Every structure is written in C-alpha cells, then in structure tokens.
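1. predicted model and sequence below, questions to follow.
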Amino acid sequence: MFKKLLVLIILMAALVWGFNRLSQPPTDITQDIKWGISFSRIFARDMGLDWKEAYLAILGELQPKTLRLPIYWEDVEPREGQYTFNDYDWMIEQAKEKKVDMILVVGRKLPRWPECHVPTWAASRSEEVQQDKMLLLISEIVKRYKTLENLYAWQVENEPFLAFGECPTVDASFLDQEIALVKSLDNRHPVIVTDSGELSIWLRAAKRADIFGTTMYRVVHQKYLGYVEYPLPPKFFWLKANTIRLFYPGKPIFVSELQAEPWGPQLLFDLPLDEQEKSMTIKQFRENIAYAKEVGFSPAYLWGAEWWYWMKTINNDSSYWKEAKKLFSQ
C-alpha cells in the first residue's frame, strides 16, 4: 500500500513539474512583435466597400510591414479552366511597391465565411473532381508568383483541421498532396499550416508545417453560450508551443489571426453596431494587442482591417483605424 502511494505521489509530482516546465515562456518570445494584416478582397466587397480603395488605404495609411492575402478559387477561376489573376496581380504589385512582405494563402478553405470558397461551376462536382481542380489551381498560382521579391511564405489551406464553415470533413491525405505540390514547385519559400489557438492541440497542423500559425481570439459568440471571453492566460499558448517543440524542435510559431474585429451571432456586415460592441470595443482592441504582446509570438497578423476601414468611412468612427496606425508605426 505504501509503495503504491509513493508511486502515485511521484507521478503527480512529475506531472506538476512537467506542467510547470512546459508552461514557461518559450525562449523565442519577444515584446518587439512585427505586426501584420490579413486582407480579404471578398470580405471588403461584402462589407459594401470599394475593395481597391480600402486596400490602398490599408497599405498607404496604416503601412503594415507584412500582409497575408488569400487567393480565392471563386475569384481566379470563375469559369472552369479559365484563370484570371488581374485583381491579385494588382494587389501584389501594390504591396511590392510599398515593400510589404506577403503570405499568399492557397487552397479551398481560406479565411472568411463560408471558409470553403468554391466557384459556382464546381459546387456540384464530386469531392474527387474538386480536389483535382484545386491541385491544378494551386499549380497555376505557385508558378505565377513563386519568384516574387516580396513573397515570404505560402499558406496551404486555413485551419484545415478545425471543423468550421461550410466545408467537407478534412482529408488529411489531400492536404499532404497540396503541401507536397507547393514544395515541388517552389523549394525557396516555407509552407505555413494554421490551426485554432483555443480549440486545437496543434499537433496535426504543426507536423506538416515549416512554420506554424495559430489564431488568437478573446471574445467570441457561441450558439448555446452567447458571448464568451476565453479565460486563457498566456501560459496556455506557451504550454502548447513548448509541447509542440518536444515533437518538432525549433518549430517557428506565429499568430496568423489576432482578433481585432467583432464576432457575433450574424455575419459582420449584417450585425448591428450595438451588437458588434458586445465583442469588440476600442478597449477590447487594446486589450487584445496587450495580450498578444504578453504571449510574445511574432509576427502577429491582425484580423479586421476591412472592418476598421468600414467603421472609419461608413460609420464615422476612426478610433480603430487610428489605433492600428499607431501600432504599425512602432
């Protein structure tokens, strides 16, 4: 009996020691975070904005140093086999002129609702056909942009292991095919795979990634619980990062999406302003930035630039825009 009790005590002590050890700040965290922005042409359009005007204002006024740009299937292949890259050529050229580094995001599941962005002509096709068409598209995109001077990395799919959006169940073997295709066409730029910061343990995504990206949300709306503020200290992210590095030593980790816009029960462009304020105020905006600094992963890409511009130009509230501008000037 005494021996069993002793073993139990030793095991519990080992668990506590291990937890404390893994909850320490990773050696590469920093307070000098490089701040970036994600931009969605489709979301800017859906917010009722002139998306080109919004994009130029983001680059010219906010002056981010790095930009994450999803290239949507429905945008570049509106008709089967007919690719049109004019809008993306223009956006990439504008970023190049401003010396903004870029992450180009490829795949079917990309940022912004409905997550899986499928052109009308492909929606009724089988999963096998859609996958074949996606590989052809990825090949076209990578070959077109792999020599860009300001290309930092490719991101393949967006949070592929998170069951969210109007998407089929993840096919890990197909994700592996997509990643392998990108690497076969471009061995100069790393591949990013992302996952939910709060709802995943990261292992499946991180093992496939040259660089792993985590989301970071603070106040969200859930169907059955209403508005929820995640009660997660920075140690939560440190624990996960250190655990990942037990399996994949030295794995770079950054914040692919830092919440800087509301998350409500409706799509943002249908959400009344008073409802938006339940998950995002200027105070919450600042707290989210402070939280990201505490966690210390760099770079960190803010999620919401299109909304800041919408607030500034449509709702005469430039507070978020000014706060972001101040942040990017640091």
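-> Structure's in. What do you need?
2. from here on, contacts and neighbour counts on C-alpha atoms
-> Fine.
3. what segments of the stretch 51-200 of the chain are strands?
-> With strands called from DSSP state E, counting those that start in this stretch, the stretch 51-200 of the chain shows them at 66-70, 101-106, 151-156, 191-195.
4. pick the most buried one from those strands.
-> Mean neighbour count, computed with mean count of other CA atoms under 10 Å, is highest for strand 191-195 among these, reaching a mean of 27.
5. just the element for G48, please.
-> Under DSSP states H and E, no helix or strand contains G48.
6. quick one, helices of the stretch 1-150 of the chain?
-> Assigned by DSSP state H, counting those that start in this stretch, the stretch 1-150 of the chain shows helices spanning 2-22, 41-46, 51-57, 73-76, 86-97, 120-123, 127-145.
7. got TSV for those helices, with mean neighbour count and distance to I192 too?
-> As requested, these are exported to TSV (neighbours: other CA atoms under 10 Å; distance: least, CA to CA, whole Å):
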stretch	mean neighbour count	distance to I192
helix 2-22	12	24
helix 41-46	18	21
helix 51-57	17	23
helix 73-76	20	19
helix 86-97	15	19
helix 120-123	14	26
helix 127-145	16	14
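8. alright, now check it against this:
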Amino acid sequence: MQDKHKKLLSRSGFYAGAVFVVLTVSFLLMSLPMGGGEHPGVTFSRTYAQELGLEPQELLVNILDDLQVRRFRIPAYWSLIESQPDVWTYDWLDSDLDNIAARGGTVTLAIGEKLPRWPECWIPDWASQMPQEEREQAVLRYLEKTVNRYKNHPAIEMWQVENEPGFPFGTCPPVRREFIDQELTLVKSLDQTRPIATTDSGELSMWKLGRKVDLLGVSVYRVVIGPLGIFRYWFMPPQFYLRKGQAVQRLWKFEDFYISEFQMEPWTKRPSLTVTPIDEQMQTFDIQQMRENIDFARSSGISKIDYWGVEWWYWMKKVHNQPIFWEQAKTLFP
C-alpha cells in the first residue's frame, strides 16, 4: 500500500511537472517577437484635447502632418451633437473628418451613448433623466441621423457602436444587451457597405460581444491603479491577446479582432491628468514605459492597433516642454 501511495505521488509529481513545463513553454512562446502594429492609428477626442487646454483643430493638424497618422478612431459624442432636443450640431465633426479625408486618412466613427474618454457616458443633460425606454429611442434617432449624414463620407472606414458596453466602467447606466442588438441592427440597415465593430476589455472579459459584430476591438493596459495601488500586467506576454482572441473567435464565431485602445499615457486616480503632478504621472507611464509598450505592441502579432494618449503626448510637449513622448510616438507611424 505504501509503495502504491509512493507510485501515485510520483505519477502526480510527473503530471504536475509536465503541466508546469507546458505552461512555461507556452508563456515563452507567447513572448517571442512575431510582428504587430503594422497598421497603427490613434483615438482622437476633441473633448479631451479641450480638457488639457489644447486647441483641437491645431492638435489634429499636428497629428496628421507631424506624426503622419492616417488611421483614426473619433467619438461622435451625442452630448455635443444634440445638446438640445432636435438641435443638431455637426460642424466640428464635419471639419475633423474633412481634414482627415483631405490627407487620405480613414476613420472608425464611434457612436452611441457610451463612448471613449471619461466620463465614458455622453448622454445629453436633457436625455439623462428620461425613462430608459424613451432615452433609448432618443439614442436610436441620434444614431440614424449620424450614420445617414456620414455613410457616404470618404473618410469613414468602419462604425463602432458603443464603447465597452458590457464592461462596468464610467458613469453610464448599464447598456441593455437587447438594446445593443437594436443599435447594431439599425446601423447595419442604414449602411450595409461598411463593417461594424464594438469593443470590450482586453483583460477583464471573455469578448462575448464579438459574436454580434464584424470586428471586435479590445483594450490593452499595461499599468493601472487599483484599490491596492499601482498594478502592472507584467505576467501577460505580448501574444496573450492574440492567443485569447484566436480561442474566443472560434467559440463566439466572429470575423476578426484588433486592439482599439492601447495604453500610451498615464493612469490617474485623480479627476484628471491636469491635476495630477507630473512626477506622479511618471509612476505609471514614463518614457521607458512608453518604449516597453511599443516593443510589446510590435511583438503582439496583432497588426491593427489604435494607440491611446495622442492628446497627452502633445500636452506634454506644448504645455510642459517635454517633447520626448511626441518624438517617440513618431516611431509608431512609418
């Protein structure tokens, strides 16, 4: 009996060791360089530029002409477009899209009530107190108006419907799954020529929303601040997102995925980076972290990557006389 027990322990040890070796080899393989970031872009938020005290038009021109960016994600904020019921203001968005189109650039236009940049929720004040059903009908009207306005614009490459609608972050009320289906169906009926995307957390979800769209965008964050302080995703190798995507792609049967939000600016627990001391910002994102993030992106195996933080790079250059981030970013856009 004792010999049998020893054999069992020995066999268990062998299997545990084998599993450890497989996991270690898998981890190392996922760390091998295999390309990535061949089709780079940025998210450009007019409201965030203004929060940083920048002139949005000036910034956009510099992104286009100095950085030579040609792929953009632009949020069509409902609260800016329809700040009063049935009063539609598109001049700022017309101007941005025209500037990008004039230089041969393309845009993923993000539409919906939950869109990139804090507070994540971009519902106009007049609609925020509506009963849910009425507010949802108002959202659909804004979607219809916006898609119809831009579906023939030469810059529009793709529609993104909502931003991480299944991830509880920001001040938005939860977006009902049934309502997301309504939004996607409406946009598809209005423009059958362009792909439709939505987004999800790269680390903290199973990307289930991918089964509802043509493409799924996911976020990648390397350093964040949580309840226990600064948290680094050091244990996730570059190809983690590629392998996860390939696995869930088979599970949920969606067409493709890409990185819609790759962290390239600091994380703050304060209301804004404008009130966060620079030395505190450097704790989560300094130039060394930027270079490491670039290396990570280029080893991810994912070709289409939209970087997050272009407004901050310019703010550091113009307001704080630290052009090093802006200059480093030029290596991203050949």
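-> That came through, no problem. It should be emphasised that the depicted structure is a prediction, and the values quoted were computed from it without experimental measurement.
9. got a TM-score for the two of them?
-> After superposition, the two chains reach a TM-score (TM-score structural alignment, normalised by the length of the first structure) of 0.90; 322 aligned residues with a CA RMSD of 2.7 Å.
10. out of the helices of the stretch 1-150 of the first structure, which gets nearest to A260 of the first structure?
-> Across the helices of the stretch 1-150 of the first structure, the minimum distance to A260 of the first structure, taken as CA to CA, is reached by helix 41-46, at 14.8 Å.
11. and for the closest one, what are the contacting residues?
-> With contact meaning CA atoms under 8 Å, 6 or more residues apart in numbering, helix 41-46 of the first structure is reached by 50-51, 54, 112, 269, 306-307.
12. equivalent range in the second structure for stretch 100-112 of the first structure?
-> Aligned using TM-score structural alignment, stretch 100-112 of the first structure spans residues 105-117 in the second structure.
13. first to last residue in the matching stretch, what's the distance?
-> In stretch 105-117 of the second structure, first residue to last residue: 22 Å (CA to CA, to the nearest Å).
14. now the strands for the stretch 201-334 of the second structure?
-> 215-220, 223-226, 229-232, 256-263, 304-308.
15. want to throw those into a markdown table with distance to H320 of the second structure and mean neighbour count?
-> Converted to a markdown table, these look like this (distance: least, CA to CA, whole Å; neighbours: other CA atoms under 10 Å):
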| stretch | distance to H320 of the second structure | mean neighbour count |
| --- | --- | --- |
| strand 215-220 | 26 | 24 |
| strand 223-226 | 22 | 16 |
| strand 229-232 | 24 | 12 |
| strand 256-263 | 20 | 23 |
| strand 304-308 | 19 | 24 |
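16. so which of these is nearest V147 of the second structure?
-> Going by CA to CA, the one of those nearest V147 of the second structure is strand 215-220, 17.9 Å.
17. which part of the first structure matches that closest one?
-> Mapping strand 215-220 of the second structure onto the first structure (TM-score structural alignment) gives residues 211-216.
18. if we can go back for a sec, need the helices of the stretch 1-150 of the first structure in a markdown table (columns: distance to F297 of the first structure).
-> Listed next are the helices of the stretch 1-150 of the first structure as a markdown table, based on distance: least, CA to CA, whole Å:
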| stretch | distance to F297 of the first structure |
| --- | --- |
| helix 2-22 | 16 |
| helix 41-46 | 26 |
| helix 51-57 | 26 |
| helix 73-76 | 30 |
| helix 86-97 | 24 |
| helix 120-123 | 38 |
| helix 127-145 | 27 |
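19. quick one: closest of these to P252 of the first structure.
-> Evaluated with CA to CA, the helices of the stretch 1-150 of the first structure place helix 2-22 nearest to P252 of the first structure, the distance being 16.5 Å.
20. which strands and helices lie in contact with that closest one?
-> helix 234-247 (3 or more CA pairs under 8 Å, 6 or more residues apart in numbering; DSSP states H and E).
21. and the contacts of the helix it packs on?
-> If you take CA under 8 Å, 6+ apart as the criterion, helix 234-247 of the first structure is touched by 19, 22-26, 197, 201-203, 206, 251, 253, 291, 294-295.
22. now which of those would you call buried?
-> 22-23, 25-26, 197, 202-203, 206, 251, 253, 291, 294-295 (16 or more other CA atoms under 10 Å).
23. closest to V220 of the first structure among the residues you listed?
-> The shortest approach to V220 of the first structure among those belongs to G197, at 12.9 Å (CA to CA).
24. how far away is the aligned partner of the closest one in the second structure from D3 of the second structure?
-> Taking TM-score structural alignment, the alignment pairs G197 of the first structure with G202 from the second structure. Relative to D3 of the second structure, G202 of the second structure is positioned 48 Å away (CA to CA).
25. kindly report the same for P277 of the second structure.
-> Per CA to CA, P277 of the second structure is found 65 Å from D3 of the second structure.
26. more neighbours: which of those two?
-> P277 (11 against 8; other CA atoms under 10 Å).
27. show me what that one aligns to in the first structure.
-> So, by TM-score structural alignment, P277 of the second structure is matched to P272.
28. over to E164 of the second structure?
-> Alignment note (TM-score structural alignment): E164 of the second structure maps to E159 of the first structure.
29. do P237 of the second structure as well
-> Superposed on the first structure with TM-score structural alignment, P237 of the second structure falls opposite P233.
30. returning to what we had before: dump the strands of the stretch 51-200 of the first structure to TSV, plus distance to E93 of the first structure.
-> Formatted as TSV, these follow (distance: least, CA to CA, whole Å):
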stretch	distance to E93 of the first structure
strand 66-70	13
strand 101-106	11
strand 151-156	11
strand 191-195	22
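31. nearest approach to M91 of the first structure belongs to which of those?
-> Distance to M91 of the first structure, taken as CA to CA, is lowest for strand 66-70 among the strands of the stretch 51-200 of the first structure, at 8.9 Å.
32. spatially speaking, which residue is in the middle of the second structure?
-> Relative to the mean C-alpha position of the second structure, the nearest C-alpha, by CA atoms, centre = their mean, is the one of E261, at 2.5 Å.
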